[in-house]
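Participant: compute the structure for the input listed below.
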Amino acid sequence: MGLIHIELFSTLDLVGQAPGGPDEDPEGFSFGGWQAPLLDEVSGAQVAAAYEGTDALLLGRRTYDIFAAYWPHQRGGPDDGIAALFNRVPKYVASRGRPRLSWAGSTQLGPDLAGAVRRVRERHEHVKVVGSLDLVQTLLRERLFDRLDLWVHPVVLGEGKRVFAAGAVPANLALLEPPAAGPRGTVLLRYALAAGRPATGDMSAPGRGVGREDR
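Facilitator: From the prediction side, this is the model:
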């Protein structure tokens, strides 16, 4: 069975909506493109490295449409490596509608999204979920992910769709490596999904701060 990796860009208040541009997801959001002023070479290299070994993409409908309009036309450009990868690997799309999937190698997932994602995981070693916040909410709720790469940017927006929205289930995560910061203050946090539920403890008296599992 393969691994499902979620790749997300967020603010300090964990807003993940429309980091790339004002037209990406404008519904009820006035800060589209908030990530652009904070890009640097360090985070760019981290993102490129995160895609190494990818053998399938798992995307929500909105992210798929953005990618399908962009990546097939980037051959020979500055992002040629990522373009070649994204154009080559299978793309699996979560959508309740009947989208026109014109990007080569694209397949719509069925109405049983959790079951379809499990089958994708069985077929591929490293499946990447990029953006796709609505899809991510389902994966978090169903515990259908293995890794979470979260780039936290030094800005607070106070509005927008958040990474952990209503309906997120209690879960433990294990930090895979020390946090890595770029020159503009963006911090990469890499986690693995861990077993069990969050523990609780009592710090009100000496010797009582040892956590216990909240069953």
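Participant: going forward, measure contacts between C-alpha atoms and count neighbours the same way
Facilitator: Will do.
Participant: got the buried residues for stretch 182-196?
Facilitator: With burial defined by 16 or more other Cα atoms under 10 Å, the residues of stretch 182-196 counted as buried are 182, 185-193.
Participant: hmm, I typed the wrong one, I wanted stretch 160-179.
Facilitator: Of the residues in stretch 160-179, 160-165, 173 count as buried by neighbour count, 16+ other Cα under 10 Å.
Participant: redo these as a markdown table? Include secondary structure and distance to residue 127.
Facilitator: Converted to a markdown table, the buried residues of stretch 160-179 look like this (DSSP: H, G, I helix; E, B strand; the rest coil; distance: Cα to Cα, whole Å):
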| residue | secondary structure | distance to residue 127 |
| --- | --- | --- |
| 160 | coil | 26 |
| 161 | coil | 23 |
| 162 | strand | 22 |
| 163 | coil | 19 |
| 164 | coil | 21 |
| 165 | coil | 23 |
| 173 | strand | 19 |
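Participant: and the spatially closest residue to residue 192 that is not a sequence neighbour, how far from residue 172?
Facilitator: Excluding its sequence neighbours, the residue lying closest to residue 192 (Cα to Cα, 6 or more residues apart in numbering) is residue 147, at 4.4 Å. Applying Cα to Cα, to the nearest Å, the value for residue 147 to residue 172 is 12 Å.
Participant: ok, residue 59 next?
Facilitator: 24 Å.
Participant: and if you look at residue 153?
Facilitator: Counting by Cα to Cα - residue 153 and residue 172 are separated by 23 Å.
Participant: equivalent analysis for residue 32, please.
Facilitator: For residue 32, the distance to residue 172 - Cα to Cα - is 31 Å.
Participant: same question for residue 10.
Facilitator: Counting by Cα to Cα, the gap from residue 10 to residue 172 is 19 Å.
Participant: swap in residue 145?
Facilitator: For residue 145 relative to residue 172 (Cα to Cα), the value is 12 Å.
Participant: give the residues shared as contacts by these two.
Facilitator: Each of residue 193 lies in contact with both residue 145 and residue 172 under the rule Cα atoms under 8 Å, 6 or more residues apart in numbering.
Participant: next, the second sequence, to be compared with the first:
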Amino acid sequence: MGLIQIELFATLDLVGQAPGGPDEDPEGFPYGGWQAPLVDETTGAQITAAYEGTDALLLGRRTYDIFAAYWPHQQGGEDGWIAELFNRVPKYVASRGRPDLSWAGSTQLGPDLAEAVREVRERHEQVRVVGSLDLVQTLLREQLFDRLDLWVHPILLGVGKKVFADGTVPTNLTLLRPPAASAKGTTHLRYARTPGTPPTGDMTTRSA
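Facilitator: Modelled structure (predicted):
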């Protein structure tokens, strides 16, 4: 069985909507592209390292359309190896509609999303989920993820779709490495999902 790893970018109030650009997810959201001013060399290196070993992408429809319009046309340059990776590996798309799957290696997942994701996990060793907040909500709810990379950026927006929305089930996570902050204040957190549900306690019973 392979690993499903989620890559997410969030503000300090955990808004994850449209980090990449104004046209990414503009409906009712005036802050599209909020991530761009906060990316620096450290954050870029962290994101690059997170894709190492990827042998499949699992994407929501909106993210897939953005990627399919961009990455097939990128060659060489600083992001050339990411373009080569994304263009080479299989792409699995979660959509209720009929997406254009002309990007080589693209497949639409079946209507039973949870079962389809389980099949993808059996087929590949390292599956990456990038953005795709609606899909992420399903994966969180169904506990269909193994790792979570979260980049928390030092801004508050107050509006927008949240990374952890209503319906997220109680889940234990273990920090895999110490948090790493960039010069601009973005903090990278890498977690693994662990069995069981979060325990509770009573702080008044703790000894002084």
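Participant: can you tell me which residues contact the spatially closest residue to residue 181 of structure 1 that is not a sequence neighbour?
Facilitator: Setting aside the residues directly before and after it, residue 181 of structure 1 is nearest to residue 187 in space (Cα to Cα, 6+ apart), at 4.3 Å. Neighbour list for residue 187 of structure 1: 151-153, 179-181 [criterion: Cα under 8 Å, 6+ apart].
Participant: filter those residues down to the buried ones.
Facilitator: 151-153, 181.
Participant: mind checking the SS state of the residue nearest to residue 145 of structure 1 when sequence neighbours are not counted?
Facilitator: Spatial nearest neighbour of residue 145 of structure 1, excluding adjacent residues (Cα to Cα, 6+ apart): residue 4 at 4.9 Å. Three-state call for residue 4 of structure 1 (DSSP: H, G, I helix; E, B strand; the rest coil): strand.
Participant: for residue 125 of structure 1, see how far away residue 4 of structure 1 is.
Facilitator: From residue 4 of structure 1 to residue 125 of structure 1 the distance is 8 Å (Cα to Cα).
Participant: between those two, who's got more neighbours?
Facilitator: Shown here are residue 4 of structure 1 and residue 125; by other Cα atoms under 10 Å, residue 4 has more neighbours (26 against 16).
Participant: quick revisit: tell me which two in the buried residues of stretch 160-179 of structure 1 are the farthest apart.
Facilitator: 160 and 173 (24.0 Å; Cα to Cα).
Participant: hang on, isn't residue 114 of structure 1 packed against residue 140?
Facilitator: No - using Cα atoms under 8 Å as the test, residue 114 of structure 1 is too far from residue 140 to be in contact (10.9 Å).
Participant: the two: which is more packed in?
Facilitator: residue 140 (20 against 16).
Participant: corresponding residue for that one in structure 2?
Facilitator: By TM-score structural alignment, residue 140 of structure 1 lines up with residue 140 in structure 2.
Participant: how much does the host helix or strand of that match stray from structure 1?
Facilitator: If you go by DSSP states H and E, residue 140 of structure 2 is part of helix 133-142. On superposition with structure 1, the mean distance recorded for helix 133-142 of structure 2 (mean Cα distance after the TM-score superposition for structure 1) is 0.1 Å.
Participant: and for residue 27 of structure 1, the neighbour number?
Facilitator: The number of residues near residue 27 of structure 1, taken as other Cα under 10 Å, comes to 12.
Participant: do residue 117 of structure 2 as well
Facilitator: Residue 117 of structure 2: 21 neighbours (other Cα under 10 Å).
Participant: do the same with residue 105 of structure 1
Facilitator: 14.
Participant: ok, now residue 208 of structure 2?
Facilitator: 4.
Participant: also residue 36 of structure 1?
Facilitator: 11.
Participant: what of the one 3 residues further on?
Facilitator: Counted with other Cα under 10 Å, the burial measure for residue 39 of structure 1 works out to 16 neighbours.
Participant: and it, what's its match in structure 2?
Facilitator: Checking with TM-score structural alignment, residue 39 of structure 1 has residue 39 as its match.
Participant: contact partners for that match?
Facilitator: Here residue 39 of structure 2 is in contact with residue 184 (criterion: Cα under 8 Å, 6+ apart).
Participant: any idea how far residue 151 of structure 2 is from it?
Facilitator: 10 Å.
Participant: what does residue 23 of structure 2 give?
Facilitator: Taking Cα to Cα, one finds residue 23 of structure 2 at 21 Å from residue 151 of structure 2.
Participant: kindly report the same for residue 90 of structure 2.
Facilitator: 25 Å.
Participant: and if you look at residue 59 of structure 2?
Facilitator: Counting by Cα to Cα - residue 59 of structure 2 and residue 151 of structure 2 are separated by 18 Å.
Participant: ditto for residue 117 of structure 2
Facilitator: For residue 117 of structure 2, the distance to residue 151 of structure 2 - Cα to Cα - is 24 Å.
Participant: and for residue 19 of structure 2?
Facilitator: 11 Å.
Participant: overlap in contacts of the two?
Facilitator: 9-10.
Participant: now do stretch 56-72 of structure 2: everything it contacts.
Facilitator: Contacts to stretch 56-72 of structure 2, defined as Cα under 8 Å, 6+ apart, come from residues 24, 83, 86-87, 89-95, 99, 103, 124, 126-135.
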